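Undergrad: fold the following and give me the result.
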Amino acid sequence: MNSLLLKKSDLNQVIIKKSITISPSTTLLEARETLLRHKLKRLIVVNSKNIPVGIITEKDIVKTVYALGDKSIASVKVGGFMSKNLVTIKKTDSVYQCAKLMYRNKISSIIAVNQDGTLYGIITKTDLASIFLTQVVEPIKVSKIMTRKVITAMPGDSLLYVETLLINNRISRVVVQRNNIPVGIITFRDFVPAKLPHWLVESADPKEVENYRLHSQLTELRVNQMSHLLQFKAVDIMSANPVTVDDDEDVGVAVMLMIRNNISGIPVVKKKKLVGIITKADIVKAIAQH
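TA: Next up, the predicted model:
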């Protein structure tokens, strides 16, 4: 792969988006309402000088609500539970620098600041993936950056087995295959039991759901729900006929498919057979390493 993967340009010329902000004194309920109203996954917390001092996500709100137990949430302020270890970048820095920070810190977004430290905007994995559509110097084949090890299940496998695959491998999706041909996709939110609260269902990742179950009381209702899961197979809940991409297609095609279908990962096939998977994280990694 060419060492100059993208056209030389700084973040300000390419992908930085403006962000809705809140203050540390914003209540948890107000922050939640803002996320819902604007259909966002994260909010940047700024002080009176518009300097970023924290960031909160849907998952931060979920964790905080659970930690409160029976206590009232009406008086809980964002400043008490926001993430304070911020990764920031200057708006004049390069796309490469941004990708390296994102990849090195294993995060999905980075805050962009002005020279004086005030907020300028935010960059996400989706933003970095999108630059392949306009900024790539030479076409890159999917096979060059895809992840070759794919965690799979069979249509007849139990949902509890699929759940185990997600948790133990710390992944977001399992490809359901028959004769090495992708026939479905299952993500954690496809089958999280109804016992789990709505907020966790909407923003679940395997590690958090595992922790929730381990630290929650095992009631008779929960036992019955787990038994209920045993009756179902992967084929019962999978999203059938998954979007796929050929290994010799350009990465730009994979990006367009992700954006068009609002997904973050696509099975890669060769002559219809599963040979890998490509995700937005793979694209960020490719930018970071070149």
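
Undergrad: please count neighbours and contacts with C-alpha atoms only from this point.
TA: Will do.

Undergrad: which residues does residue 240 contact?
TA: Residue 240 is in contact with 183-185, counting by C-alpha atoms under 8 Å, 6 or more residues apart in numbering.

Undergrad: export those as JSON lines, with columns for distance to residue 106 and secondary structure.
TA: Listed next are these as JSON lines, based on distance: C-alpha to C-alpha, whole Å; DSSP: H, G, I helix; E, B strand; the rest coil:
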{"residue": "183", "distance to residue 106": "30", "secondary structure": "strand"}
{"residue": "184", "distance to residue 106": "27", "secondary structure": "strand"}
{"residue": "185", "distance to residue 106": "24", "secondary structure": "strand"}
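
Undergrad: if I look at residue 240, how far off is residue 279?
TA: Using C-alpha to C-alpha, to the nearest Å, residue 240 is found at 19 Å from residue 279.

Undergrad: sorry, slip of the keys, the one I care about is residue 90.
TA: 26 Å.

Undergrad: cool, and residue 200?
TA: Distance from residue 200 to residue 279, by C-alpha to C-alpha: 23 Å.

Undergrad: nearest to residue 269, of the contacts of residue 240?
TA: Of all the contacts of residue 240, residue 269 sits closest to residue 183, with 11.7 Å by C-alpha to C-alpha.

Undergrad: helices of this protein, start to end?
TA: Ranges of helices in the chain, per DSSP state H, are 11-14, 28-38, 58-68, 95-105, 125-130, 142-145, 159-169, 198-203, 206-214, 220-230, 234-237, 251-261, 280-288.

Undergrad: dump the ones you listed to JSON lines, plus distance to residue 52 and mean neighbour count.
TA: Shown next, in JSON lines, are those (distance: least, C-alpha to C-alpha, whole Å; neighbours: other C-alpha atoms under 10 Å):
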{"stretch": "helix 11-14", "distance to residue 52": "18", "mean neighbour count": "16"}
{"stretch": "helix 28-38", "distance to residue 52": "16", "mean neighbour count": "16"}
{"stretch": "helix 58-68", "distance to residue 52": "17", "mean neighbour count": "16"}
{"stretch": "helix 95-105", "distance to residue 52": "17", "mean neighbour count": "20"}
{"stretch": "helix 125-130", "distance to residue 52": "20", "mean neighbour count": "21"}
{"stretch": "helix 142-145", "distance to residue 52": "34", "mean neighbour count": "20"}
{"stretch": "helix 159-169", "distance to residue 52": "33", "mean neighbour count": "18"}
{"stretch": "helix 198-203", "distance to residue 52": "24", "mean neighbour count": "16"}
{"stretch": "helix 206-214", "distance to residue 52": "26", "mean neighbour count": "15"}
{"stretch": "helix 220-230", "distance to residue 52": "41", "mean neighbour count": "12"}
{"stretch": "helix 234-237", "distance to residue 52": "41", "mean neighbour count": "18"}
{"stretch": "helix 251-261", "distance to residue 52": "28", "mean neighbour count": "18"}
{"stretch": "helix 280-288", "distance to residue 52": "24", "mean neighbour count": "22"}
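
Undergrad: for comparison, sequence B:
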Amino acid sequence: MAPTSYQGRMEKDDKDSHTHSQTEEWSLGVNSPGIKVEDILRHKGDDVHSVTPHSPVREAVGKLTRMRIGALVVVNSDLEPVGIVSERDIVHMIDAGKDVDAAVETIMTPNPVTCTPDYTIEEVMKVMSNRGFRHMPVQQDGHLVGLVSVRDVVKHRLQEVEYENLKIKQAMVG
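TA: From the prediction side, this is the model:
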């Protein structure tokens, strides 16, 4: 008789119980639709740092520095996003010789592209990549509920890839 490792599957093999990680649904990711923006916000929080269009650029620079962030959402009196100002915008302003006491509205990117909490990481990555920006305000029912950055997206996508890798390894073993 051949060693058991060389024998094909037997009827009793199908009756063995499997752990959760060995189920076909888990291995194929059936119940794992991917990470969404709401998952990112749940981990990082929903704090959104902002300025008004009439705030001086000097104030925006101070907030960016104190908060150690790369962008601020520019909001109107109803707290709706009307623009976004980033470190990149400030560098361009300085290079053009503009005064830091100028209003933020003179250097902001108006009408920022936004997403909703139900966007997937893949959707956000695609928009950011195609449009060439690194920060995206998150809106829900017309209200600003967060801000995601390329760093946030890459961090969570990496976790998702590591999880997928683990599933593949367990499927190969299990």
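
Undergrad: fetch the TM-score of the aligned pair.
TA: With the length set by TM-score structural alignment, normalised by the length of the second structure, the two chains reach a TM-score of 0.66; 134 aligned residues with a C-alpha RMSD of 2.8 Å.

Undergrad: ok, which of the helices of the first structure comes nearest residue 79 of the first structure?
TA: helix 28-38 (9.4 Å).

Undergrad: and that closest one, how far from the second structure on average?
TA: Superposed on the second structure, helix 28-38 of the first structure shows a mean distance of 1.0 Å to its aligned residues (mean C-alpha distance after the TM-score superposition for the first structure).

Undergrad: residues contacting the residue positioned nearest the centre of the first structure?
TA: The centroid of the first structure falls nearest to residue 108 when counting by C-alpha atoms, centre = their mean (6.5 Å). Residues in contact with residue 108 of the first structure (C-alpha under 8 Å, 6+ apart) are 102, 124-125.

Undergrad: try it again with 10 Å
TA: Contacts for residue 108 of the first structure (C-alpha atoms under 10 Å, 6 or more residues apart in numbering) come out as 102, 123-126, 280-281, 284.

Undergrad: check residue 252 of the first structure too.
TA: 129-134, 136, 139-142, 258 are the contacts of residue 252 of the first structure under C-alpha under 10 Å, 6+ apart.

Undergrad: go with 8 Å
TA: 132-133, 139.

Undergrad: in JSON lines, list those residues along with distance to residue 16 of the first structure and neighbour count.
TA: Shown next, in JSON lines, are the contacts of residue 252 of the first structure (distance: C-alpha to C-alpha, whole Å; neighbours: other C-alpha atoms under 10 Å):
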{"residue": "132", "distance to residue 16 of the first structure": "15", "neighbour count": "25"}
{"residue": "133", "distance to residue 16 of the first structure": "16", "neighbour count": "14"}
{"residue": "139", "distance to residue 16 of the first structure": "24", "neighbour count": "14"}
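
Undergrad: list just the nearest of those residues to residue 159 of the first structure.
TA: For the contacts of residue 252 of the first structure, with residue 159 of the first structure as the reference and C-alpha to C-alpha as the criterion, the closest is residue 132, at 36.0 Å.

Undergrad: can you tell me the closest non-neighbouring residue to that closest one?
TA: Leaving aside its chain neighbours, residue 132 of the first structure sits nearest to residue 252 (5.5 Å; criterion: C-alpha to C-alpha, 6 or more residues apart in numbering).

Undergrad: distance check, the one you found against residue 57 of the first structure.
TA: From residue 252 of the first structure over to residue 57 of the first structure (counting by C-alpha to C-alpha), the distance is 29 Å.

Undergrad: do the same with residue 45 of the first structure
TA: For residue 45 of the first structure, the distance to residue 57 of the first structure - C-alpha to C-alpha - is 11 Å.

Undergrad: over to residue 166 of the first structure?
TA: 21 Å.

Undergrad: repeat for residue 125 of the first structure
TA: 15 Å.

Undergrad: ditto for residue 161 of the first structure
TA: 29 Å.

Undergrad: before we move on, what about residue 37 of the first structure?
TA: 14 Å.

Undergrad: what do we get in the second structure for residue 59 of the first structure?
TA: Under the alignment (TM-score structural alignment), residue 59 of the first structure pairs with residue 88 of the second structure.

Undergrad: skipping adjacent residues, who's closest to residue 93 of the first structure in space?
TA: In space, residue 93 of the first structure is closest to residue 10, 5.4 Å off (C-alpha to C-alpha, 6+ apart).

Undergrad: counting neighbours, what do you get for the residue in the second structure that the one you found lines up against?
TA: Mapped onto the second structure by TM-score structural alignment, residue 10 of the first structure lines up with residue 36. If you count neighbours by other C-alpha atoms under 10 Å, residue 36 of the second structure ends up with 20.

Undergrad: can you tell me how far residue 36 of the second structure is from residue 152 of the second structure?
TA: Taken as C-alpha to C-alpha, the span from residue 36 of the second structure to residue 152 of the second structure is 11 Å.

Undergrad: between the two, which contacts overlap?
TA: Contacts common to residue 36 of the second structure and residue 152, judged by C-alpha under 8 Å, 6+ apart, are absent.

Undergrad: return the closest of the contacts of residue 108 of the first structure with respect to residue 21 of the first structure.
TA: Using C-alpha to C-alpha, the contacts of residue 108 of the first structure come closest to residue 21 of the first structure at residue 123, 14.4 Å.
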